[in-house]
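> sequence and predicted structure below; questions after.
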Amino acid sequence: MVTDFIKQQKVFRPAVAMVELIFALVIMGIVLMSAPQLVSQAQSSGYVSTQQEAIAAASSHISFVLARHWDESNTDQTSGVTVLHTDTDTLAQNGLQSDDITRKRAGTPNVGIYHRTFRDSINGEFTASTPNTFGSRNDIDAGGGAETVNDDIDDFHNTEADLSFQNFVAGEDDYIDTRMVMNTQVRYIEDSPNNVARYDTNNDRLTFPLRDADFDGIADDLGRSSHVKYVRVVLTHDAAAGTPDDLNKSIVLEAFSCNIGEYKLEESDPL
């Protein structure tokens, strides 16, 4: 009896191995069927990563631009950063012109002598740059000489920042998105609610719509100076031969900066 039992065990062992093989083949088949989806998902994840890196680069650039002085007239540190006169101040219907006595803009609290005034501490008065001087090559610095550095917002108008790797060797270096170009546009936009319909009396809300007469997605250039500068950064990929379609992108970030001057630090009393 014992011998027969052992023989039966020897006979049935190959069958058990065959069942295990079938299960293994089924599992491998399921894995292989899902492999294309896994590859597609991995590619999509890589695309999202490159997009996020590009957005971060554009965001850093526009933050850098906004961190500069509002205008070239604000770069003279000896006189302080004041509110600048603009063409808007000459328009009687806007209600933003300064008071002749306090030199403060209408609606500004009368606190301090030079708080948000149109004159500096030495009674100097400055005006904002005209649109035709926008761009680092067209501007004149505070000392009257040619501009050498981009020290105010409008110096970045019509400039391009090329983000690329130096000494990049195609086929050897392991980089994908190697050529990003950021174009910066700066212009004056409407700053006055000169249309009564823009004032919501129920909610005490003023609306400043960006005019876009040609429907190109860009705020129209006002053609004169105002109290608001509009900054637009467009990041694209400088496509080359053999560039994957996933790298083609057009990322647009917009921001604005206002002519509000700058606070002045008080000197501490001597001990």
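That came through fine.
> from here on, contacts and neighbour counts on C-alpha atoms
Will do.
> ok, which stretches of the stretch 151-271 of the chain are helices?
Assigned by DSSP state H, counting those that start in this stretch, the stretch 151-271 of the chain shows no helices.
> also the stretch 1-150 of the chain?
Using DSSP H, counting those that start in this stretch, helices in the stretch 1-150 of the chain cover 2-66.
> which residues sit against stretch 151-170?
65-72, 75, 134-137, 139, 150, 178-187 (CA atoms under 8 Å, 6 or more residues apart in numbering).
> of those residues, just the buried ones, ChimeraX syntax please.
Listed next is the ChimeraX selection for buried residues among these, using 16 or more other CA atoms under 10 Å:
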select :65,66,68,69,70,71,72,75,134,135,136,139,150,178,180,181,182,183,184,185,186,187
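> quick one, strands of the chain?
Secondary structure of the chain (DSSP state E): strands located at 159-164, 179-188, 199-200, 205-206, 228-237, 250-258.
> pretty sure residue 254 sits against residue 231.
Yes: the pair residue 254 and residue 231 qualifies as a contact (CA atoms under 8 Å) at a distance of 5.7 Å.
> okay, the two: which has more neighbours?
Set side by side, residue 254 and residue 231 show more neighbours around residue 231, with 24 against 15, by other CA atoms under 10 Å.
> contacts for stretch 189-197?
Taking CA under 8 Å, 6+ apart as the rule, stretch 189-197 contacts 88, 93-94, 96, 199, 206-208, 210-211, 219-222, 226-230.
> so what's residue 233 up against?
Counting by CA under 8 Å, 6+ apart, residue 233 has contacts 58, 62, 182-185, 252-254.
> check it against this one:
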Amino acid sequence: MKKAMAMIELVFAIVIMGIAVMSLPLILTQVQNSNSFALRQEVILSLKTKLSYIMAYPWDENTYDSESNMERFLDIPNSNVTDADFNRSGLRRKGHVLADGRRRFRDDVNESTTKIDFGTVGIPLDIDDFDGITPETKNITNLDDFIFNVTLATHVFYISDRPSSGNYETNQSIDFIFNTTNPSQNRTNIKMIKVSATANGLENPISMYAFSSNIGQSKVAKRTW
């Protein structure tokens, strides 16, 4: 009886050990998947942080008006919407409020930076100064079982502001296709910021995009008495 019980116990032990050994690949795969997910999350967080940092800068180095201490919108001579939408003599876009501290051109009617000059640092620092800068490498150290470096590369483009049908001057309804895959070599009213991340453990780079428009700013309305 004791020998029989010992044999049954041995069989159970072998079965349990077999189940444990068979489960090891699944456990290792799950750990690997968890690490991969954590890696991607950390990369995405780094991308979002970088984009937020860049978006805090002025749209263009020529937008800032030191006399009024605010950002103005700029003339975009290559944009098909500029001639109809901007009033050079009145220094305003159509539809803008004619009042102090509201959106309008700078008095010198400055134009925006050309695409060929992106990446050339101006004063003040602006969004397109980040184009093609030396890729930034960040050390990610808050994962429990490994440390890795993520490299962030930044590029800035103009993208088309042309409506696919209608026009901004006479039509109440227009169709606009937001095309991010065909950057414009001419100046437009929209800048696209692309930040791409590469890291050990990522099969493919991860890219995120942000967009900033030539809209200037208005001063905060407040009582004058």
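Thanks, I have the structure now. Not measured: the values here are computed from a predicted model.
> just give the TM-score of the two.
The TM-score (TM-score structural alignment, normalised by the length of the second structure) is 0.80; 216 aligned residues with a CA RMSD of 3.0 Å.
> residue 190 of the second structure matches what in the first structure?
Correspondence of residue 190 of the second structure to the first structure, assessed by TM-score structural alignment: residue 228.
> excluding sequence neighbours, find me the nearest residue to its match.
residue 258 (4.6 Å; CA to CA, 6 or more residues apart in numbering).
> what is the burial count for the residue mapped onto the one you found from the second structure?
Using TM-score structural alignment as the criterion, residue 258 of the first structure maps onto residue 213 of the second structure. Using other CA under 10 Å, residue 213 of the second structure has 15 other residues around it.
> so residue 213 of the second structure sits against residue 59, correct?
Yes: between residue 213 of the second structure and residue 59 there is a contact under CA under 8 Å: 7.1 Å.
> overlap in contacts, those two.
By CA under 8 Å, 6+ apart, the residues touching both residue 213 of the second structure and residue 59 are residue 191.
> distance-wise, check residue 88 of the second structure relative to residue 209 of the second structure.
32 Å (CA to CA, to the nearest Å).
> what's the average distance of stretch 2-21 of the second structure to the first structure?
Comparison of stretch 2-21 of the second structure with the first structure after fitting gives an average deviation of 2.3 Å (mean CA distance after the TM-score superposition for the first structure).
> just how off-centre is that stretch within its chain?
59 Å (CA atoms, centre = their mean, to the nearest Å).
> and what of stretch 246-258 of the first structure?
That offset, for stretch 246-258 of the first structure, works out to 6 Å (CA atoms, centre = their mean).
> and that stretch, what's buried?
Under the neighbour-count criterion of 16+ other CA under 10 Å, stretch 246-258 of the first structure has 247, 249, 257 buried.
> right, and the last one touches residue 226 too?
What it means is residue 257 of the first structure. No: between residue 257 of the first structure and residue 226 there is no contact under CA under 8 Å: 11.0 Å.
> what lines up with residue 132 of the second structure in the first structure?
So residue 132 of the second structure corresponds to residue 158, using TM-score structural alignment.
> any idea how far residue 228 of the first structure is from its match?
Residue 158 of the first structure sits at a distance of 18 Å from residue 228 of the first structure (criterion: CA to CA).
> any idea how far the nearest residue to residue 187 of the second structure once chain neighbours are set aside is from residue 112 of the second structure?
Once flanking residues are discounted, residue 187 of the second structure sits nearest to residue 78: 5.6 Å by CA to CA, 6+ apart. Going from residue 78 of the second structure to residue 112 of the second structure by CA to CA gives 10 Å.
> same deal with residue 140 of the second structure?
Relative to residue 112 of the second structure, and taking CA to CA, residue 140 of the second structure is found at 37 Å.
> those two - which one has more neighbours?
The neighbour comparison of residue 140 of the second structure against residue 112 (other CA under 10 Å) goes to residue 112, with 20 against 15.
> quick check: that one touching residue 187?
Yes: if you go by CA under 8 Å, residue 112 of the second structure and residue 187 touch, sitting 7.3 Å apart.
> shared neighbours of these two, which are they?
residue 76.
> what is the neighbour count of whatever residue of the second structure lines up with residue 21 of the first structure?
By TM-score structural alignment, residue 21 of the first structure lines up with residue 10 in the second structure. Residue 10 of the second structure sits with 12 neighbouring residues when counted by other CA under 10 Å.
> let me see the contact set for residue 216 of the second structure.
Residue 216 of the second structure makes contact with 63, 71-74, 103-104, according to CA under 8 Å, 6+ apart.
> for stretch 74-84 of the first structure, which positions count as buried?
So for stretch 74-84 of the first structure, counting by 16+ other CA under 10 Å, buried means 74-75, 79-84.
> tell me which of those residues is nearest to residue 174 of the first structure?
residue 75 (43.1 Å; CA to CA).
> re the thing from before, now the residue nearest to residue 228 of the first structure: how far from residue 71 of the first structure?
Applying CA to CA, the value for residue 258 of the first structure to residue 71 of the first structure is 10 Å.
> again, but for residue 251 of the first structure
Distance, residue 251 of the first structure to residue 71 of the first structure, using CA to CA: 26 Å.
> likewise for residue 232 of the first structure?
As judged by CA to CA, residue 232 of the first structure and residue 71 of the first structure stand 17 Å apart.
> likewise residue 30 of the first structure?
64 Å.
> end to end, how far does stretch 196-216 of the second structure reach?
Using CA to CA, one end of stretch 196-216 of the second structure lies 28 Å from the other.
> oh, that last question was meant for stretch 191-200 of the first structure, not what I typed.
17 Å.
> show me the contacts for the closest residue to residue 70 of the second structure other than its chain neighbours.
Leaving aside its chain neighbours, residue 70 of the second structure sits nearest to residue 64 (5.9 Å; criterion: CA to CA, 6+ apart). With contacts defined as CA under 8 Å, 6+ apart, residue 64 of the second structure is in contact with 58, 70-72, 124.
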